[in-house]
Each structure stands twice: as structure tokens, then as C-alpha cells.
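Enquirer: one predicted model, sequence on top.
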Amino acid sequence: MRKKRTIPEAKAQSGFSLLEMLVAFSIMAIALGVLLRVFGGATRSARIAEEYSRAVIAAESVLDDVGVEMPLAPGVTEGRFGDEFRWILRIAPVPIPALEQQVRPDNAPLAGSPLAGLKLFAVDASVVWGEGEEPREITLSTLRLFNENPSGVPGRLPGGPFGPRM
């Protein structure tokens, strides 16, 4: 007589099945991809903001040089700050409508006028960078008043009607 073999009872399954592991790994990979994209976008935004800050500083530097190292005269001037930034300076005369009664046809004040020798200029400093990829540009604008007569109004002493300050 043969003994019947008994089949051992199925043990409770321990661990995860292959399908469960694949699903969990896929969810984790998608979540990681989204997180990397978010952090990459934030890093790119921070880099662009830093570039804009440096471009504003460069444009302010160009504006500061007008009338000191560069003449305050109508025209366009260009230059570079290193390899990264290119600047363009535009200076144009601005008519002063409120003072039109006191000026000659060439927009210069009448001789002896308290406005003689004064000229107003619009000054625009543009900075361009990133020409290979997405070119970016900022422009700062200001107005500058220029006195062609350094001593002020004709007949007056420098420093005001009473002469220079001591």
C-alpha cells in the first residue's frame, strides 16, 4: 500500500509581486520626473533673474558715464561688457514745449534768457545678451539737462548771484 502524499497547505504569500513592483517603480519615476522639471524650472528662473539684475547694473553704469566719460551729445554709441553683454546708448534732444516762447527757431534759448545754454536730452541705455539662445534686452531711460554755459546764466558768477560758495 502506498501512502498518500499530502500536499502542504499553501503558505501565506510574503513580499510583493512583480506587477506591484513595476507599478510602484513607474509611479516613482513619474513623480521624480515632475520634481526634476519643477526644480529645473526654478533654477532656470533664478539664473534669468540674476542675468536681468546684472544687465540692469550694466545699463546703470552706462547711464552714469554719460556726461562724465562720454559726451552728452545726440547720437548712438555701442560697446560691450565682457563677452556676455552688449550695450547701446541713444541720446536725442528733447524740445521743451513750455519754454517755446523763449527760444529761437533752432530750439536754442534767446541770448540773455535765464535758459540760455540749457538743453534737454533723452538718454536710453539698452543692454542685450543671450544672442545665441533667446536674446534678451532691457532699456533704462532718463532725461539729462545740459548747460552749454558752465558758469550758468550769462553775466552771473558761478555758484549763483553772489559768487562761489566758500
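Expert: Good, I have the coordinates.

Enquirer: C-alpha only now, for contacts and for neighbours.
Expert: Fine.

Enquirer: what ranges do the helices span in this structure?
Expert: For the chain, the helices identified by DSSP state H occupy 18-65, in order along the chain.

Enquirer: please, where are all the strands along it?
Expert: With DSSP state E, the ranges of strands along the chain come out as 75-81, 85-93, 118-129, 136-147.

Enquirer: report how many residues lie close to Ala12.
Expert: For Ala12, the count of nearby residues is 5 (other CA atoms under 10 Å).

Enquirer: what about it, distance to Thr142?
Expert: Remark: distance between Ala12 and Thr142 (CA to CA, to the nearest Å) = 81 Å.

Enquirer: next: Arg54.
Expert: With distances defined as CA to CA, the gap from Arg54 to Thr142 amounts to 19 Å.

Enquirer: before we move on, what about Ala46?
Expert: Taking CA to CA as the measure, Ala46 falls 28 Å from Thr142.

Enquirer: look up the closest residue to Val56, ignoring the ones flanking it.
Expert: Once flanking residues are discounted, Val56 sits nearest to Ile138: 7.3 Å by CA to CA, 6 or more residues apart in numbering.

Enquirer: before we go on, here's another structure to hold up against the first:
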Amino acid sequence: MNAERGFTLLETLVAFAILSLSLGIILQIFSLSAQTSRSVEIQQRALAIAQSQIDQELAQLQLNEGEDRGRVDERFSWSSEIRRYQFPDQEGRINDQIQAYRITVSVRWDDSSEQALSLSTIRLQRQ
């Protein structure tokens, strides 16, 4: 008696179901990975723009209080603000010759208030 045994229809259906679920999960992982990678790339670009704007402000010999705005391309817009800064334990100037200024740069992308990044620094300046 030569009995050859193959897969039953039920075994084949279970194998296809497992394969389908596995492929669906793998595709979701790849999709999430691509979205995360794109999001990180955008945030790194925004960080580079903010750092560049702060560097430009720090390169000035004299800081003046005020605000400025601009666009880098269609996607990114930035705003900067320079204000006198008072340390929590100090009143007014540090001394008669030195004043602290806080520089804040915010970068937004996709014209959204939810998609934003801000950097701040403090610079001491002789008066």
C-alpha cells in the first residue's frame, strides 16, 4: 500500500492566514519606520535652521532687543526674539557694565503651530 499524504485544505488555509498576518505586521513596521525616519529628518533640518539663526545673532557685536522673522523655503519659517534677561536671583543688570540677553529662535514647518521647535540661549554683553 503506497499512501501518499499531502496537506489538507485546512492546513493550507491556516498557513495562508499566518502568512497574511505576518506580512501585514511586517508592512506596518516598514511603514512606521519610514514615517519615523521622515519625521526625524524634518526635525533635524528645523534644528539646524534654529541653530544657524542663533549663531547669526551671537555673531553680532551688539545685541538689540527686538524680533525678526523669515522663511528658509516653502516648508520652514522661523522667528527670533531678543529680550533683556534677568536672572532669578539678580535685580536688573549683573553689574553696571554687563547686561544679559535671552535669544529665542522658533522654527515651524508645514505652516502648523503643532509642528515647532524652539531653542534659547543667554548672552552676556558689555554695555
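Expert: Thanks, I have the structure now. Bear in mind that the values here come from a model prediction, so they are computed numbers and not experimental data.

Enquirer: of Arg54 and Thr142 of structure 1, which one has the most company?
Expert: Arg54 (14 against 11).

Enquirer: what lines up with that one in structure 2?
Expert: With TM-score structural alignment defining the correspondence, Arg54 of structure 1 maps onto Arg45 in structure 2.

Enquirer: so what does the residue nearest to Val56 of structure 1 match up with in structure 2?
Expert: For Ile138 of structure 1, the aligned residue in structure 2 is Leu117 (criterion: TM-score structural alignment).

Enquirer: buried sites along stretch 75-90 of structure 1?
Expert: Buried residues in stretch 75-90 of structure 1, defined by neighbour count with 16 or more other CA atoms under 10 Å: 85-90.

Enquirer: same question, stretch 55-71 of structure 1
Expert: Under the neighbour-count criterion of 16+ other CA under 10 Å, stretch 55-71 of structure 1 has 55-56, 58-60, 62-63, 66 buried.

Enquirer: ditto for stretch 123-134 of structure 1
Expert: Within stretch 123-134 of structure 1, the residues that qualify as buried by neighbour count (16+ other CA under 10 Å) are 123-129.

Enquirer: closest one of these to Ala73 of structure 1?
Expert: Of all the buried residues of stretch 123-134 of structure 1, the one sitting nearest Ala73 of structure 1 is Val123; the distance, using CA to CA, is 9.8 Å.

Enquirer: which residue, other than its chain neighbours, is closest to the closest one?
Expert: For Val123 of structure 1, the nearest residue in space outside its immediate sequence neighbours is Ile91; the separation is 4.6 Å by CA to CA, 6+ apart.

Enquirer: the one you found -> structure 2?
Expert: In structure 2, Ile91 of structure 1 lines up with Ile82, judged by TM-score structural alignment.

Enquirer: neighbours of the aligned partner of Ser33 of structure 2 in structure 1, how many?
Expert: Aligned against structure 1 by TM-score structural alignment, Ser33 of structure 2 finds its counterpart in Ala42. Using other CA under 10 Å, the number of residues around Ala42 of structure 1 comes to 12.
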